[in-house]
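Novice: quick one, what's the 3D model for this:
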Amino acid sequence: MSENVIYSINGPVVKVRNATDFSMMEKVFVGDKKLMGEVISISKEVTTIQVYESTTSLKPGEPVEPTGSPISVTLGPGILRNIFDGIERPLKEIAKESGAFIATGSNVAPLDEEALWNVSVKVKVGDQVVPGQIFATLPETDLIEHRCMIPPTLYGEVVEVVSDGSYNINHEIIKVKDDKDEIHTLTLCQKWPIKQARPVAQRLPISVPLITGQRIFDTLFPIAKGGTAAIPGGFGTGKTMTQHQLAKWCDADIIVYVGCGERGNEMTQVLEEFSELIDPKSNRPLTDRTVLIANTSNMPVAAREASIYTGLTLAEYYRDMGYHVAIMADSTSRWAEALREISGRLEEMPAEEGFPAYLPSRISQFYERAGYMETLNGQEGSVSIIGAVSPQGNDFSEPVTQNTKRFVRCFWALDKSLAYARHYFAINWTESYSEYVGDLTKWYNKNVDIRFLRNRQELMSLLAEEAKLMEIVKLIGSDVLPEDQKLVIEICKVIRVGYLQQNAFHKDDTYVPLEKQLKMMDVILYLYKRCKEIVSEGKSLSQIIASGIFDNVTKMKYDVPNDHIEAFDDYFPMIDKAVNESLNA
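Specialist: Below you'll find the model as predicted:
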């Protein structure tokens, strides 16, 4: 029996008096049911622990046992296709054991310990191994090869190796003797603390875009591989749907979806949809390259914080294998609310709107773990973070949104009026921005065309000019505007409806390759250029608008299939004909 016992319980916060054998950030087992907890504060008189499970029925006097190690996750084959809670407990296995609700103290192994994996060993006896080196590979899914790596702190000589064959995750694969003649036995899995970033050889410059096939992102507000983006928006503006579309179509190798404090029915929808989605690149289930972490709003509040770090650690593990990973965190506001609740129970001095004073540093620690890296084994991998933010009352001036804005370089602001007008994606193009355009210029110029970013700049200028004009239109109407300003409004309508608005249910519009995006911009800007000629001749725009050419250009996203991009060439003579008829009228 442990000498350390519970002195007081305040929600998820438990205190132990006169304890001397705990250390900061240590994992502990609380109570007779061995609930998982973490030491978050130590003084001479009191040790404070936050419990990641429900403390209902916990009583003073129950034991608290130290473990000597921080909270860690098990990393190994079987992560993909799985659904975990915030502390890496597999929900499917828990459901078999205890039904629809997670039993307190549930002790289910994170990964299937009975499953056999077809292992190919990549080292032999006598080899010198270094941190991060791949010593075995196996097919985790039909899409992803799992690469078992030497732990980041181990150097040595291989003294024992098994032959290729089928093994479970706990089977001894190799033995390594370090420079102190100690023998280390390596299996298919390893553990890593969730709040400690995994080491890399070096952080590389960001220079490659994360291609999404969604025009407003790829063209106007691109995100780089290894970059960070925030999607702030009020209730019903489409944060979750945006992340679903990005998860399905972005060119990341692996998706980590973290549902942090979201509604249970919404998470159920996510789980059901992801299990039915087919990966468009391979025609295999999307779950073959996805891991889901579900931490719903009715789960213990402290586990929300852990869920974010659990997802990050899983992402870094696959990054170290040489994969490009994208994390969808939905939503970081719920995580911040968990920090606020626990801070309140600890009686810490509150900062703005009751959030703890350390909120900015926690947000920065989260986003700073993104990056494009050279791994310890010499490969390149990345972790891109796309975090949803749920500001109360759609108020972007609240602390979580403002502090997130400080640490991300891509800000995709969702607009309630656009969402209610069924404009998908409901990204407000005047409030949003991307700081990655300069970093990605060389890639776009080399891999697409030098016209791509030049066209983008013209579109952005037109949209900015339209925003100013619309203020005037609201006051005095559009009839008093000169023809050149009317043209800006008409061409921006084509840009908004024909280019920025996208149809997720249309086979050719749900995903648009960069080459098609470029051609669409070419056509729209050519129409604008020719119509300016009409205006400069003193002619009215009404006749060319009546010709229907604006409508035809607006509908080209549906009319031109993705595999017949050459059909855009037909639009240029069509525009010339309409313009010439207007000039000659």
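Novice: can we go C-alpha only for contacts and neighbour counts from here?
Specialist: Noted.
Novice: do a quick rundown of the strands in the stretch 201-350 of the chain.
Specialist: Secondary structure of the stretch 201-350 of the chain (DSSP state E, counting those that start in this stretch): strands at 202-203, 228-232, 254-262, 290-296, 324-330.
Novice: helices or strands up against the first one?
Specialist: With contacts taken as 3 or more Cα pairs under 8 Å, 6 or more residues apart in numbering; DSSP states H and E, strand 202-203 sits against strand 371-374.
Novice: could you also give me the structure for this second sequence? I'd like to compare it with the first:
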Amino acid sequence: MGITGKIYGINGPVITIQGNLGYKMNEMVYVGEHRLVGEVIRLSKEKTTIQVYEETSGLKPGEEVAGAGCAISVKLAPGILNNIFDGIERPLQKIAEKSGAFIPTGAQADALDREKLWETHITVQEGDEVAGGSIIAEVPETKSIVHRVMLPPGVSGTVTAVKPDGDYTICDEIVTIRTTDGGTKALTMTQEWPIRKPRPVKDRYPADRPLVTGQRILDTLFPIAKGGTAALPGGFGTGKTMTQHQLAKWCDADIIIYIGCGERGNEMTNVLEEFGELNDPKTGNLLMDRTTLIANTSNMPVAAREASIYTGITLAEYYRDMGYHVAIMADSTSRWAEALRELSGRLEEMPAEEGFPAYLASRLSAFYERAGYVQNLNGSDGSVTIIGAVSPQGGDFSEPVTQNTKRFVRCFLALDKSLAYARHYPAINWLTSYSEYIPDLTAWYETNVGPTFVQCRNEILNLLTMENRLNEIVKLIGSDVLPDDQKLVLEIARVIRLGFLQQNAFHKEDTYVPMEKQLRMMEIILHLYDRCKALIDRNMPMALLRESDIFEKIISIKYDVANDKLEQLNLYDDKIEEFYQHLMAENA
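Specialist: Now for the predicted structure:
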């Protein structure tokens, strides 16, 4: 039984107990007669401070606070996928069945179904030596994912008894081991893990392979490494959530953890409805069969919003330990930082820039550091990739959350309001975005896509940078006075923007583009540029080149060439040559 104390003071989600009764830092507690879930966040000789993860209306001084004797943790077992939790792993669908649309104060529900029978295949035998991370059973959790039941980290021994294959609940004992200290331990499918403690790994690998997304501007210009980190900052209406939806649907991760952290309720409702209906292009099943949603909307308690990020990353690490590649979509870390700021204010801590706590940077770094491509304790490889949306107020990227996030991520995908309003999607600004993963991924691109990939990517980016410089001149004196070679740069940059960077999520051939097609599209655009430049060098006016429809044909490649008929792209090289030879012959 844990330590029991009495509430002395209440300040929103923060409550205090007089004196030091012996609670541990980060210990989970149950507050008041409704047994609200809370966590010890500060200890001193004079008082104990607790943050409560639920609405504290109705609490009064003198009510009892009972310690749980352990840190705030999540339950890990089959049943996590195809489920919707709040920030402290309460199943929202179960609570809705009991209580309706709103979570009542002190709502209690098991995180995972303790009565459901799972078809279980035991993978160990009597006499086997097992250690933390060893797979002891396999369960088809959904049609898409096999759940590998593992020994908890820190436990090891010899298997002494196993149950036969069959249907078991997550609480049934399926394997018994004699531990290395001579004791006996019965194992179920369930383990618990503190959300603020990273799960251990055997080794970490360098970020040398990309998370392939099928989105051209990401895969080509600003790639994210598998096991890497990316920030997706943008003002209201720039498409952060939609970009994350595309990544969730198409990226080559096995499992998606979507954390709706402090977003509007109607936006989260759309996410829940859409994810429930989307078909998974990888498996043909529902996308939810390999997805977990954590919904903590803006009208839910702020303390639970702060915890939701850690709940999501812990679930991701658990599936990584099974040997899966997991992608986390955190939407948005700004709302998480605002929860930190509100709690910090109630704790009367000294504020730093814009009222955020001084430890904002360290909390952000601790979160993003839990990403990585690793070798697990059981010898398998897995990864956690974090893509965090940032919602700077007024689209101001100089505010503290965006600036501190930039320090800890290696891929920065800046969404631009003017591009979004011009219906250019994804609205990622190619001038202010960057990826530091290019040098690490070059060898992978050369081996798996083509030896010219990185060179083509650099040339495309160079043309876009030249266009930006020329546009500054055009704003002052107009485009008519530019020499023809500079007019050509503007025209080819338009082809790149419309034909390559802009992508239609609702078009069958354009929503996802394989890497081979991306490379061939770049090669064709650069081939067109080289041939047009050769004509300009022969004093042919740009106006004459524009009379041809070749530029529009290249722009429409993304729609006209099916992803399974890439041989048709050779015809476009032929069309460019015909265009070149025709003009050369006419002006000989």
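Novice: quick revisit: D551 of structure 1: which of the strands of the stretch 201-350 of structure 1 is closest?
Specialist: For D551 of structure 1, the closest of those is strand 228-232, at 31.1 Å, according to Cα to Cα.
Novice: ok, average deviation of the top helix by length along structure 1 from structure 2?
Specialist: Ranked by residue count under DSSP state H, the longest helix found in structure 1 is helix 451-476. Mean deviation of helix 451-476 of structure 1 relative to structure 2 after superposition (mean Cα distance after the TM-score superposition for structure 1): 0.7 Å.
Novice: G239 is in contact with K417 of structure 2, correct?
Specialist: No - using Cα atoms under 8 Å, K417 of structure 2 makes no contact with G239, being 9.1 Å away.
Novice: which neighbours do those two share?
Specialist: A427 (Cα atoms under 8 Å, 6 or more residues apart in numbering).
Novice: what comes up buried for the longest helix of structure 1?
Specialist: Neighbour-count burial for helix 451-476 of structure 1 flags F452, L453, N455, R456, L459, M460, L462, L463, E466, A467, L469 (criterion: 16 or more other Cα atoms under 10 Å).
Novice: and the gap between the fourth one and I216 of structure 1?
Specialist: Here R456 of structure 1 is placed at a distance of 10 Å from I216 of structure 1 (Cα to Cα, to the nearest Å).
Novice: likewise the second one?
Specialist: In this view, L453 of structure 1 and I216 of structure 1 are 13 Å apart by Cα to Cα.
Novice: next: the last one.
Specialist: L469 of structure 1 sits 22 Å away from I216 of structure 1, going by Cα to Cα.
Novice: same deal with the third one?
Specialist: Computed with Cα to Cα, the distance linking N455 of structure 1 and I216 of structure 1 is 13 Å.
Novice: same deal with the fifth one?
Specialist: Remark: distance between L459 of structure 1 and I216 of structure 1 (Cα to Cα) = 11 Å.
Novice: between those two, what contacts are shared?
Specialist: Counting by Cα under 8 Å, 6+ apart, nothing touches both L459 of structure 1 and I216.
Novice: which one of the buried residues of helix 451-476 of structure 1 is nearest P513 of structure 1?
Specialist: Nearest to P513 of structure 1 among those: F452, at 12.5 Å, using Cα to Cα.
Novice: pretty sure the closest one sits against N445.
Specialist: Yes - between F452 of structure 1 and N445 there is a contact under Cα under 8 Å: 7.4 Å.
Novice: so which helix or strand takes in F506 of structure 2?
Specialist: Here F506 of structure 2 sits in a region with no helix or strand, counting by DSSP states H and E.
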